[in-house]
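Student: Got a sequence here, can you build the structure:
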Amino acid sequence: MIPIEKILPIWKVEQGTMISMQGDQTIAYEVVLPEFGTQSGADFEAGHQAFVKAMRVFLPGTVFHKMDWFTRAVVKADAGRAKESLLAAASERHFAGRPYLEHRCYIFLTWQPAGRKLSSSAYANILRKSIAPVEPKDERLFQNFIATCGQFERILSDSGLFALKRLSDDELAGTANKPGIIERYLFLLRPGQQPVIRDIHIREEIRVGDQQLELYTLADAEDLPALCGSRIDYDQYSTDRTKYSIGFASPLGHLLDCNHIYNQFVFIGDAQRTIKALEAKKLRLQSLSAYSRENAISRDACNDFLNEAIAQQRLPVKAHFNVLAWSDNSGERTELKNLVGSAMAQLDAVCKQETDGAPQVWYAGMPGNEADFPMNDTFDTFAEQASCFFNLEGMSRSDASGLRLGDRAYGRPVHLDLFNAPMKSGLITNRNLFVCGSSGAGKSLAMNHLLRSLYDEGTHCVTVDIGGSYKGLCDAVGGYYFTYTEDNPIRFNPFYIGADDVLDVEKKESLKTLLLALWKKDSDNYTRSEYVAISGAINGYYEYLSVNPEVFPGFNSFYDYLMSEYMEVLQHGDVREKDFDLGNFVYVLNPYYKGGEFDYLLNARENLDLLNERFIVFELDNIKSHEILFPVVTIIIMEMFISKMRKLKGKRKILAIDEAWVAIAKSGMAHFIKFLYKTIRKFNGIAALITQEVEDLISSPIIKETVINLSDTKLLLDMRKFMNKFDQIQQVLGLSDKAKTMLLSLNKANEPGRNYREVFVDQGGQSMHVYRNELCLEEYLTYTTEEKEKLKVMEYAGKFGGIHPGIAALAADIRSGQTVL
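Tutor: Got it, this is the predicted structure:
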């Protein structure tokens, strides 16, 4: 047993630099990579070229070490979110304990002092019993190295694909309570884990505490694939028409489901000296080629390498790649070689398990000790080919708040801020939303989930629906639900003024619009005198109410006022019948008065304060074809939401129109949809339109010219049913080929045993992601649109005294097997 401080290769850490016992100096960056599954072939090529250009600025003697950590973790419940509501608590319980692969990426750049002896498997510091420090020399050369590192950082950052942050002294060496990157590597500590000292065993095997390490290398040109590139096709998400791209090295990264570190080493030497050495090697092989066919082949390969280096100005480098995997489970350790071997087979590479030289490679992989890497375990290549083996994808990122979705690979909950952060960053210029997907793709579940998320954040949510998709959520949040049945027809009271509302010009104008719509058909024009007379009637009515507080405001009392008080006003004012025909006016409005056919419509005595109610649903299925009721209801909805827009200062509002937009447009309300999409941004509002009809996309000028053009955020669900029409859909939606590939990959390889649908999110045509919309059982029961399931929810709600205890009891019975949906 040797105390680690005797052979620890890192002497000290100062000014953000790790200084080794041999005088090597290393700086480190934490790197944010593009999210896995979000890049096109062109994006991968751009990232690959950025690394090639960045490595060309290095001075000879520089060691580039890219380290990608992939550690298994489990989702932890957020106690703060669990307190928000029953559904939030159920969601936290559902995802708690969900396993996933956590990813961190670091880049270490090492400068070796002149004259430093190169290491090998037979000559490495790990084989010594103690190491004495050597003071670094020639500060000027090190400053030149730092300058090239700055250029390297700028080239990668300017690509727009990578973000680099240099690690500080505490992040490198650690503190008393937080381990640094060196300590984390030595003792295999997960991010956020408290410092733990573990024994390290390296004689027969590498073992850190209870963790046994296995090392698999790509260190010999014979083991490498014949061809390499920046990307490969991922067959699980590809279709006959599209090829889904992942990084060339992704099988050794995110797709390798075990605890592992993927190390990528590139050694920048003196190019001229390397070419000179290869020329001498070629001559030796030439003289030996007559004795062996292998020598002749090696000679030709060496000659081709030299020709390419000179003709195409390639940068010759030495490279090494390895996968360091570990597990404390003896059964899983036997599977590590199968897992890694399978991953390397996807690259068409040969998996080689390192045994005798494993401790030296592991030791050289320690941050700050890269210059001690055994050079006999490297191979000659060019920077272009070496960069193909870099992992270019990171894990899905989560915002501080927003819509809770799941990352595509593991279902880890991630929060997506669809509106605030993208507006601040300039990614989108409006908050409007367009949602589309084929029948059964999960549109209603996704919109229910989004509306609940917005409601929990304080948003005023108004939904116009045909089909009853939002009844469960409305009951759960205690909102107003307006629908029409014979026993309980739809009721409003536009004449009622709530405690926080006032009779302003806008309220008067909305009442005038309503009364004129009830009186005149769309084809009939009203005169100026008729408009003035109705305006006078409204003003007089509210004056009448102010002196008669016992009179309840509503259409009935307004009609009574017209027949009595206002008739006298007109008579005293000498108003001629041709200017305003009061008899005709009250006759046409008589069906809305008590005893009339529609006396219920404008005389509601409940659900009156629409301005301050934060969740309102208008379910119009039974009246969508009614010539009188539907136009009146849509006018009331329109005026109510405009009132919210203008009067609720500083509050977020959303109007979601689900499958009802066609009927609204046919009722002369197309101008309202256009107005809404063009102006709602100025009032901190969101206009959302949801449809499943592809013909709507292709044929409707409203959607093509207004909704899609003014919806910077698109939520698209499974559209593979429309494969034959997809070229038209792509053109109408303005989707790029990258977006088309991602959209057509939805639900192609869902995780077995998990019930979810995937959703494609496109913001501003620049940010594109695919997420899982996975709901816990309680959320699903709240949002379900299946009639059988909705009836069961209603049954339990009646039995247990409310929607919340009913859903909780039903979910418990389903989990226990007592009830089957």
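
Student: rest of the way, CA atoms for contacts and neighbours
Tutor: Fine.

Student: which residues sit in contact with residue 645?
Tutor: Residue 645 makes contact with 653, 680, 683, 684, 685, according to CA atoms under 8 Å, 6 or more residues apart in numbering.

Student: one more time with 7 Å, if that's ok
Tutor: 653, 683 (CA atoms under 7 Å, 6 or more residues apart in numbering).

Student: how much distance is there from the helix or strand containing it to the middle of the chain?
Tutor: Using DSSP states H and E, residue 645 falls within helix 629-647. Here helix 629-647 shows a centroid-to-chain-centroid distance of 33 Å under the convention CA atoms, centre = their mean, to the nearest Å.

Student: one more to put side by side:
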Amino acid sequence: MAFEVTLPELFTVSSQEYEALHGVWLKAVKVLPDYTVVHKQDIFVQERYRSDIGKDDLSFLSRSFERHFNERPFLHHTCYLFITKTTRAQSRRQSDCSVLCRGTLVPKELQDKDTTTRFLEAVEQFASIVRESGHIRLRRLGADEIAGTPESSGILERYLTLSPSGKTPLQDMRLDPDRMWIGDKALCLHTLSDLDDLPGSVRTDDRYERLSTERSDCRLSFAAPVGLLLSCNHIYNQYLFLDNSDENLRQFERTARNMQSLAQYSRSNQINKAWIDDYLNEAHSFSLTSIRAHFNVMAWGEGSEELKQIRNDVGAQLALMGCTPRHNTVDVPTLFWAAIPGNEGDFPAEESFYTFLEQGLCLFNEETNYRSSLSPFGIKMADRVSGIPIHLDISDYPMKKGWISNRNRVVIGPSGGGKSFILNHICRQYYEQGAHIVIVDTGNSYQGLCSLIRQKTKGRDGIYFTYQEDAPVAFNPFFVEDGVYDVEKRESLKALLLTLWKRESEEPTRAEEVALSNAVNLYLSQLKTGTAATPSFNTFYEFVATDYRRLLEKKRVREKDFDIENFLNVLEPYYRGGEYDYLLNSDKQLDLLDKRFIVFELDNISENKVLYPVITLIIMETFLTKMRRLKGIRKVLLLEEAWKAIAKAGMAGFIKYLYKTCRKYFGECMCVTQELDDLLSSPVLKESVIANCDCRILLDMRKYANKFDEIQELLGLSDKERNQVLSINRANDPKRRYKEVWIGLGGVHSAVYATETSLEEYLCYTTEETEKLELQRLTEKLGGNIELAIRQLAERKRNEYH
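Tutor: I've put the predicted structure just below:
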């Protein structure tokens, strides 16, 4: 029975999960009958990434991204599991009695139909136990996948040619005295077939020092050094031979008695007797299953120099496991032959050693490469080990899987950590896939991307608003085109008026909230019936000063419950003739409905405690309008540090409301922060934002390592997620230009990815002042053609690097 195995992704498994994986294999293997061979074959082959450069619909930046990664080498991993039923006699055969020397392949004992049926049932039970664990996926291989078809090769042909792609034709095998050749590939074999070659103890997992710190622990499986961490072409074969455990122990009892009787002739017999007694005591005390096992690393290369390097690399990785590297030249043909899928029954018994099932399973490789999301929508990130692109969906696929209940996300990282860079990367790819994006920024971080979009759409999109004294941004929050003032609109108007009225340190009383809510509702009712004038802040102010004042007097509302004079006095600057009378009385509606990329740059007023929070809140309300009217289209609101302007107690309800409402209209809110104190001290951020963001994106947090306990508690991170976050940028490849980022989805799935881009994308996204100015000057010189400027600047810098 042959299966394709899908293992967990590298660096995403905790120590407890490795223990659970080990327990799953243990339970599953125990249901298999005696004289069964379990052969797990992990194949690692160096390949090159093939980009989709030829696609017609690729944008300038997407094409440069694909070109940047094209032909990059990486290690491709496939894993198979072969379960073979054999017999007692067959399992004891040695290498001098191969199937090549016999007339029949299948022993007579196994030609019985009942034996076959029982074996198939046991294997199905084995597969069910493994699948139900949720950690490992098994897929049964059919006959065509094993043997191949005229159109495609099967795993047999791929193994015999050492070509997992199946594109290499069958080639001659040559057996030299010291080496085996398959075509022009020479094999290099290291075996673990003797207890003397193994470490004194084995574990399910081990600490990976390169990504661990004093306060965090990165774990990999015990056999990971000969898995993805070994960068040459190789196959890691893992064999478990399930003999009759009781018979094995009886055989050891007889051997122990013989050693006892011969002890007087040799001290080594006494020592061997003691070792056998230890083995028997362990087996009987803990009811352990006695098995035989064998492990080998079969690597290949071309030329003596390459083989020498491969031999050294494999030996070094085995030494990391505590094993004694044993380079085997004699048994290469025999072990290559036995590892043919389905030929495990021909394994030479003398190459195996006795152990227990629990210990044997510790030498299984338990992780694989990062996998792309099974979704048409997503963003391109990079694998942190090999650096090839990964298609990652952090919105739709996690919702479908039930990992998250909303698409909102919070981005946390220190200054210079790359927050704006990754958000440029995300927003650009979202935009290219049809999303509508509204950004509130205070640092010109999106100017390059917005300019590029504006140039490509010839001004139809890529709208960049900045606040200027001679041309300030003006709104009319009381106007709706369809005349419908729903709950969302009412809530946003109340939040806006509270922001205008109360200082950050002041909290409105319940009576004030009720009075204000009544004023808004009555005014909107008059608009509906046509008894009020044109909707604007001016007419609302006049309504409160006249009709609503009389109503309050009639109801005898006390001044301490609602001080209407104070309310009108504080809001007077926004009324006709006031300092900010233009702000809320615009007679021009911002036509943003069809604009898919809009940036509000508020750097000029970021320190203005009056304008900044009001404009930020109106932009959020504008986004809500856009969100309600665009059905079935993805909408994204990105608040780059702008949330601080409205982070007061009175706004918590509205922000929470915005985050909850966003989910219902296929929307996503992204909030960005860089200060640790913001996280720990702001009740708005804690209660309204973080609580409603199922996706968390964290950048390099090393400067907060000593305070990370507070962040972990606030974000509700598990110990595994903490270890992942603190491993960011700890072992980056100096040959590549990238920064790492941790993405967590609802506490269910999390991993660290690399944000690596092409030089063209880097120049478009960069927030470094000198690089931005260099691009701006070149753009002006080229008549405003920013794409051409990016192309020329990227080419110039590439030549400088070389």
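
Student: average offset between the helix holding residue 645 of the first structure and the second structure?
Tutor: For helix 629-647 of the first structure, the mean deviation from the second structure after alignment is 2.0 Å (mean CA distance after the TM-score superposition for the first structure).

Student: ok, now how distant is residue 471 of the first structure from residue 658 of the first structure?
Tutor: 13 Å (CA to CA, to the nearest Å).

Student: Same question for residue 475 of the first structure.
Tutor: Distance, residue 475 of the first structure to residue 658 of the first structure, using CA to CA: 18 Å.

Student: next one: residue 728 of the first structure
Tutor: 22 Å.

Student: hang on, residue 175 of the second structure packs against residue 181?
Tutor: Yes: with contacts counted by CA atoms under 7 Å, residue 175 of the second structure reaches residue 181, the gap being 6.4 Å.

Student: Mind checking which of these two has more residues around it?
Tutor: More crowded of residue 175 of the second structure and residue 181, by other CA atoms under 10 Å: residue 181, with 19 against 12.

Student: Please give me every residue in contact with that one.
Tutor: Residue 181 of the second structure is in contact with 173, 174, 175, 187, counting by CA under 7 Å, 6+ apart.

Student: Same check on residue 94 of the first structure?
Tutor: Contacts for residue 94 of the first structure (CA under 7 Å, 6+ apart) come out as residue 776.

Student: helix, strand or coil for the aligned residue in the second structure for residue 319 of the first structure?
Tutor: Structural correspondence for residue 319 of the first structure with respect to the second structure (TM-score structural alignment): residue 293. Here residue 293 of the second structure takes the strand state, with states given by DSSP: H, G, I helix; E, B strand; the rest coil.

Student: Please list all residues in contact with residue 293 of the second structure.
Tutor: So residue 293 of the second structure contacts 239, 240, 241, 352, 353, 354, 355, 360 (CA under 7 Å, 6+ apart).

Student: Can you give me the buried ones in stretch 34-41 of the second structure?
Tutor: Neighbour counts using 16 or more other CA atoms under 10 Å place 34, 35, 36, 37, 38, 39, 40, 41 of stretch 34-41 of the second structure among the buried residues.

Student: Double-check the last one against residue 81; I have them as touching.
Tutor: It stands for residue 41 of the second structure. Yes: taking contacts as CA under 7 Å, residue 41 of the second structure lies within contact range of residue 81: 6.2 Å.

Student: how about residue 136 of the second structure, what does it touch?
Tutor: 6, 7, 8, 130.

Student: ok, now residue 646 of the first structure?
Tutor: residue 683.

Student: what's the counterpart of it in the second structure?
Tutor: Under the alignment by TM-score structural alignment, residue 646 of the first structure pairs with residue 628 in the second structure.

Student: same check, this time on residue 84 of the first structure
Tutor: Residue 84 of the first structure maps onto residue 58 in the second structure, by TM-score structural alignment.

Student: Which of the helices or strands spans its match?
Tutor: Assigned by DSSP H and E, residue 58 of the second structure falls within no helix or strand.

Student: Give me the neighbour count for it.
Tutor: Neighbour tally, residue 58 of the second structure, other CA under 10 Å: 14.

Student: Okay, it and residue 435 of the second structure: tell me how far apart.
Tutor: 16 Å.

Student: go on, residue 499 of the second structure?
Tutor: Taking CA to CA, one finds residue 499 of the second structure at 30 Å from residue 435 of the second structure.

Student: ditto for residue 117 of the second structure
Tutor: 55 Å.

Student: And these two? Which one has more around it.
Tutor: residue 435 (18 against 11).

Student: For the contacts of residue 181 of the second structure, which entry has the maximal number of neighbours?
Tutor: residue 187 leads the contacts of residue 181 of the second structure on contacts (other CA under 10 Å) with 20 neighbours.

Student: Just tell me what residue 651 of the second structure corresponds to in the first structure.
Tutor: By TM-score structural alignment, residue 651 of the second structure lines up with residue 669.

Student: next one: residue 187 of the second structure
Tutor: Under TM-score structural alignment, residue 187 of the second structure pairs with residue 213 in the first structure.

Student: got it, and residue 378 of the second structure?
Tutor: Checking TM-score structural alignment: residue 378 of the second structure goes with residue 402.

Student: Next, count neighbours for the spatially closest residue to that match that is not a sequence neighbour.
Tutor: Leaving aside its sequence neighbours, residue 402 of the first structure sits nearest to residue 417 (CA to CA, 6 or more residues apart in numbering; 4.4 Å). The criterion is other CA under 10 Å. On that basis, residue 417 of the first structure has 16 neighbouring residues.
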